[in-house]
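Asker: need coordinates for the following:
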Amino acid sequence: MSLLGTHRSSTAAHAPGSGSKGPPPLPAPPGERQPPTGFEVVLSRHTRVLDNGRTLVGGSAGRVMHLRSGLRLAAEQRLRSRPGVEARLVRLLLDGGFADPQIGQVPGETGDITVVIPIKDRPEQLARLLPALAGVEVVVVDDGSADPEPIAVLCHRHGAQLVRHPVNRGPAAARNTGVRHCTTAFVALVDSDVVPQPGWLALLRAHLDDPGVGLVAPRVLGLPATDADRLLHAYERAASSLDLGPDPGPVGPGRLISYVPSAALLGRRELLVDGFDESMRCGEDVDLVWRVLSAGWQVRYEPRSRVHHGHRVRMAQWLTRKAFYGTSAAPLAQRHRQAVSPVQLPPWLLLVVIAAVAQRRWSPPVMALTLLITMARLSRRLDGYRHPQLLAADLVGRATVSSVRHLSSAVVRHYWPLSLLAALCSVRARRVLLIAALTDVVSAHRRQRPELDLLRFGILRRLDDLAYGAGLWLGVCRSRRLAALVPRVRFGSGSSTPKAGGRTRLRRYFSR
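Answerer: Modelled structure (predicted):
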């Protein structure tokens, strides 16, 4: 399992690697992906409604959508899918991250789901997990435990099917083996150190009524803390790589939620059969999610469905795990290229950054002129919207602030060896490093609201970054490829309107 460090890193649209051996290609979603009649959605809290309901700004990917004449939407408005225009609009809003499924009371029926649990040793965790899965078909894959007898006894006691690997083959192989033994339409993957809350599985299952959704994941919270581990537990409660926050949304590179972990995950069986790349000991879950997206499916995050996970809260184990996560970036970059780039900027923002880092007399006027030209060009593209200049200024301002935050994180996380070396040689570099570190800590503390003061949170965040960055550079050295460190400059005008799964006729129908 790997999380690319933390979900605070922003990523952009990717293309799968070519020429590498791995799992077979994933099937594409059905040709008609319209939500079923009665499927209800509500506008996301990240969506702003402008122009008296005709313009939507934001979503999960920072886009602008202009509705055709006669269509109006209101903030927090609910829409119900019906054949025709409504169904296509619901699909477009879901794919663009402007709206989320509105799932109320869900039935408790989960008879079309099998739960797969990979495990190696640790029978005490399995004893805690199996009672929470009563009433659901379960397949346990013992991945080369030193003493398989306790796991076999637990499986027999709780009626779970047991499959055993004679030697350890890794979590990807264990999950693939478990899925091959499933006959139900849907499969839930659950790590042995997870404790689900009641109703978690039925809530996830409701999302798969949408034929365009291939995978859906719950929110992963920590187990209750003990007095001995309260410091790191408080940090993990706010900044865990597994906890993706309280807001639902679509998953994918370039979105607010770029991945979901396989600690708990529900998906369609046809996508999970031999879906994990068994050559990867780390990062196999992110790789699967991104390949599912590349096949044309949608992946969703549902935080109302919750499970608890035993975080590592001893300092040595915690740092080791953070470094282990970092090693996943290099193999993922080989498969997904620029999706893993720590820094991704359009040319105009790159020019602003270069001017700011130069710290010369010409820096402020160059930065101001670049921003003004960008706003002017964008306002021309927004011609037809009400107050295009104000909307362009707002979009450019938000993009600049967001980029500053992500760049600050990259300087002290992904690139800290280079940053430290530069700081030893240059006063300007020391100034940049100090500003980046302070910006990163203050913005993260304000955004995540941890149960720690700024000083203790800042110290733990820097340790987190140092460990992850060390693992990242170790993985790069092992692979002898720099793809995981290379910044990406996004050239081209790009479209401010979502494509709705590549269906250009929907773009023309609903947008300018």
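Asker: CA atoms for contacts and neighbours, from now on please.
Answerer: OK.
Asker: next one: L92 from T37, what distance?
Answerer: Using Cα to Cα, to the nearest Å, L92 is found at 15 Å from T37.
Asker: what's the answer for P118, then?
Answerer: When Cα to Cα is the yardstick, P118 and T37 sit 37 Å from each other.
Asker: which one's more surrounded, those two?
Answerer: More neighbours surround P118 than the other of P118 and T37, with 25 against 12 (other Cα atoms under 10 Å).
Asker: how about the more buried one, secondary structure?
Answerer: Secondary structure for P118, judged by DSSP: H, G, I helix; E, B strand; the rest coil, is strand.
Asker: from memory it sits against A173, does it?
Answerer: No: checked against Cα atoms under 8 Å, the pair P118 and A173 is beyond contact range at 9.1 Å.
Asker: tell me how far whichever strand in the chain runs longest is from the chain's mean position?
Answerer: Ranked by residue count under DSSP state E, the longest strand found in the chain is strand 298-309. A distance of 11 Å separates the C-alpha centroid of strand 298-309 from that of its chain, computed with Cα atoms, centre = their mean, to the nearest Å.
Asker: now do the contacts for P25.
Answerer: Going by Cα atoms under 8 Å, 6 or more residues apart in numbering, P25 touches no other residue.
Asker: try it again at 10 Å.
Answerer: L271, D274, G275, R291, V292, A295 (Cα atoms under 10 Å, 6 or more residues apart in numbering).
Asker: and if you look at E137?
Answerer: When contacts are counted by Cα under 10 Å, 6+ apart, E137 is found next to 110-116, 159-161, 182, 184, 187.
Asker: and what of R431?
Answerer: Residues counted as contacts of R431 (Cα under 10 Å, 6+ apart) are V357, Q359, A423, A437.
Asker: for the third one, which non-adjacent residue is closest in space?
Answerer: I take that to be A423. Counting by Cα to Cα, 6 or more residues apart in numbering, the nearest residue to A423 once its immediate chain neighbours are dropped is R430, at 4.3 Å.
Asker: another one to check against the first:
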Amino acid sequence: MTAVEQSIEAAPAQTCLPDGFQVQIDMRCARHGDLRYLVGGSPTRLLRMSDAALGMTSDDGRIAVCDNATRRLARSLLDSGIANPRPMFGPQAHEVTIVVPVRDNQAGVDRLLAAVSGTPVIVVDDGSRTPIVVNDPAVKVIRSERNRGPSAARNVGAAMATTEFVAFLDSDVVPSADWLTVLLGHFSDPSVAVVAPRIVGLNWSQAHGNDSGPGLAERYENGWSSLDMGPDEAAVVPSTPVAYVPSAAMVVRRNVFCGFDESLRVAEDVDVCWRMHEAGWRIRYDPVARVSHDHRTDLRSVLSRRRYYGTGAARLAELHGNRAAPVVMSIPMAVAVGALLTRTKIGTALAMIILAQVAFRLRRRLGDLPQAPLVAAQMTGRAAGFGLLQAAGAICRHYWPVALILAIISARFRKLAIEVAIAEGAVSWVRQVIADPATPTLGPVKYMLMHRLDDLAYGAGLWQGVVERRDVGALRPVLRP
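Answerer: From the prediction side, this is the model:
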């Protein structure tokens, strides 16, 4: 029986936060520090804090759970995405078993085991041509004579574990010393089933043992890897900025974890996150905990991996429907974005009319929020900007074969496509550098070159998957009323 055929235990109806648990309101949601009105989350929403709720909240937005009222308030803020958890306690490292799926990477296993010494480890050798050898008697090694894929290997290791929690680590990662301490605290929330760290690039000299500077492809991977979910902590929810977390490094609550779909050799992490979410369990991403990944260093392997990731989109669309859509937008916003992309006076006028209507409806929903007209205008502008970026990304990434054909036969579209590719790349670079100043230095021109090659590779894989599966679900946009 594959993991996808197993039933998923639903999250308990009552997921009470324990006494002593704390949450922190994201103060970016409080305009001018006023906690009475909170605007944020994904999708964006407005929360009005009552006098009673304000009385439970410190001036800096911290709430400590101590009774049913604070429990309900903390849970509401967490689920809205306007607050983040600040657990004060959690399981210990000895309650975790690390499962390492590996094929033909003895050096990586040796390096990883040195970094996690003292924690129970199960190494699953997934059909290595030369069997993996571990001399530490405390490490259990399970060998499969044939390669079944990382999903099956992880499931085999998890089934052998007896601890309450299981940490999945790929053989090409190295966790920081405190990664488990940071992550395990989240499990003091009984509704949390999966927690993941930030995955960053392994230092060049540490990975390769020399002083040579990294090349362009490696510098891009170190700053913009598809495994790196970014510098901001978040709840992991489909159709949000952090829609999944990579299986290269994650910790799960073993007795409720649904297991990986063994029919998937790519996108299995996306699938498992979405299935756990559908069952009512919560997933957290905490970038304070860090795990370093030995990234690919040459252009060919980097782009080949991106193409491989793209092939999983068609299968995700089969399994999860609209959640795998390349574009999700309201119909009015889609019309406005399309009108703006025409770059005509009539198109611009039509877009302004639609956006004004959107802002007006939003203003009415904001009620007595201070400076409501300004907030409505700002939120509408951000939504339009995000819509434009989403459309530009789709043109350059998901639909680039169609865009290429249109560019060949239409000089007007060719000019638009070039402008869109440059503008989207520039905005993406600026947003990343502002959000995470520690991002390895890569100038805008070199970044845009790599970003566009990344898009071409992923899009090629996406279309390959669509053709192979004869299902266009991964290309179908979702337009909502």
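Asker: would you pull the TM-score for this pair?
Answerer: Scored against TM-score structural alignment, normalised by the length of structure 2, the superposed chains reach a TM-score of 0.92; 466 aligned residues with a Cα RMSD of 2.0 Å.
Asker: re the thing from before, doesn't the residue nearest to A423 of structure 1 lie inside a helix?
Answerer: Yes: assignment of R430 of structure 1 by three-state DSSP places it within a helix.
Asker: what is the burial count for the counterpart of G96 of structure 1 in structure 2?
Answerer: Using TM-score structural alignment as the criterion, the counterpart of G96 of structure 1 in structure 2 is S80. When neighbours are defined as other Cα under 10 Å, S80 of structure 2 has 18 of them.
Asker: and the gap between S80 of structure 2 and D34 of structure 2?
Answerer: Taken as Cα to Cα, the span from S80 of structure 2 to D34 of structure 2 is 18 Å.
Asker: overlap in contacts, P118 and A173 of structure 1.
Answerer: V141, D143.
Asker: from S192 of structure 1, how far out is the residue lying farthest from the centre of structure 1?
Answerer: The outermost residue of structure 1, judged against the average C-alpha position, is R361 (39.9 Å), by Cα atoms, centre = their mean. Remark: distance between R361 of structure 1 and S192 of structure 1 (Cα to Cα) = 58 Å.
Asker: and what of R413 of structure 1?
Answerer: Here R413 of structure 1 is placed at a distance of 30 Å from S192 of structure 1 (Cα to Cα).
Asker: helices of the stretch 201-350 of structure 2, start to end?
Answerer: With helices called from DSSP state H, counting those that start in this stretch, the stretch 201-350 of structure 2 shows them at 204-208, 216-224, 268-278, 299-310, 312-320, 331-341, 345-366.
Asker: now those helices as a markdown table including distance to S7 of structure 2?
Answerer: Conversion of those to a markdown table gives the following (distance: least, Cα to Cα, whole Å):
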| stretch | distance to S7 of structure 2 |
| --- | --- |
| helix 204-208 | 41 |
| helix 216-224 | 36 |
| helix 268-278 | 10 |
| helix 299-310 | 27 |
| helix 312-320 | 15 |
| helix 331-341 | 36 |
| helix 345-366 | 41 |
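Asker: for C66 of structure 2, find the nearest of the ones you listed.
Answerer: Within those, the stretch nearest C66 of structure 2 is helix 268-278; the backing value is 27.3 Å (Cα to Cα).
Asker: what is the neighbour count of the corresponding residue of structure 1 for T44 of structure 2?
Answerer: Using TM-score structural alignment as the criterion, the counterpart of T44 of structure 2 in structure 1 is G62. Other residues within reach of G62 of structure 1, judged by other Cα under 10 Å, total 21.
Asker: again, but for L113 of structure 2
Answerer: When counting by other Cα under 10 Å, one arrives at 20 neighbours for L113 of structure 2.
Asker: and the one 3 residues further on, by the same measure?
Answerer: V116 of structure 2 has 16 neighbouring residues, counting by other Cα under 10 Å.
Asker: quick one: what's aligned to it in structure 1?
Answerer: V116 of structure 2 maps onto L133 of structure 1 when the alignment is built from TM-score structural alignment.
Asker: show me the contacts for its match.
Answerer: When contacts are counted by Cα under 10 Å, 6+ apart, L133 of structure 1 touches V115, H158, A160, V195, P196, Q197, P198, L201.
Asker: quick one: secondary structure of the aligned residue in structure 1 for A423 of structure 2?
Answerer: For A423 of structure 2, the aligned position in structure 1 is occupied by T439, per TM-score structural alignment. Here T439 of structure 1 is helix, with the state taken from three-state DSSP.
Asker: over to F187 of structure 2?
Answerer: The local conformation at F187 of structure 2, judged by three-state DSSP, is helix.
Asker: just the one 10 residues further on next, same as before
Answerer: Three-state secondary structure (criterion: three-state DSSP) places P197 of structure 2 in strand.
Asker: quick one: map it onto structure 1.
Answerer: When the structures are aligned by TM-score structural alignment, the residue of structure 1 matched to P197 of structure 2 is P218.
Asker: what's the distance between its match and R300 of structure 1?
Answerer: Remark: distance between P218 of structure 1 and R300 of structure 1 (Cα to Cα) = 9 Å.
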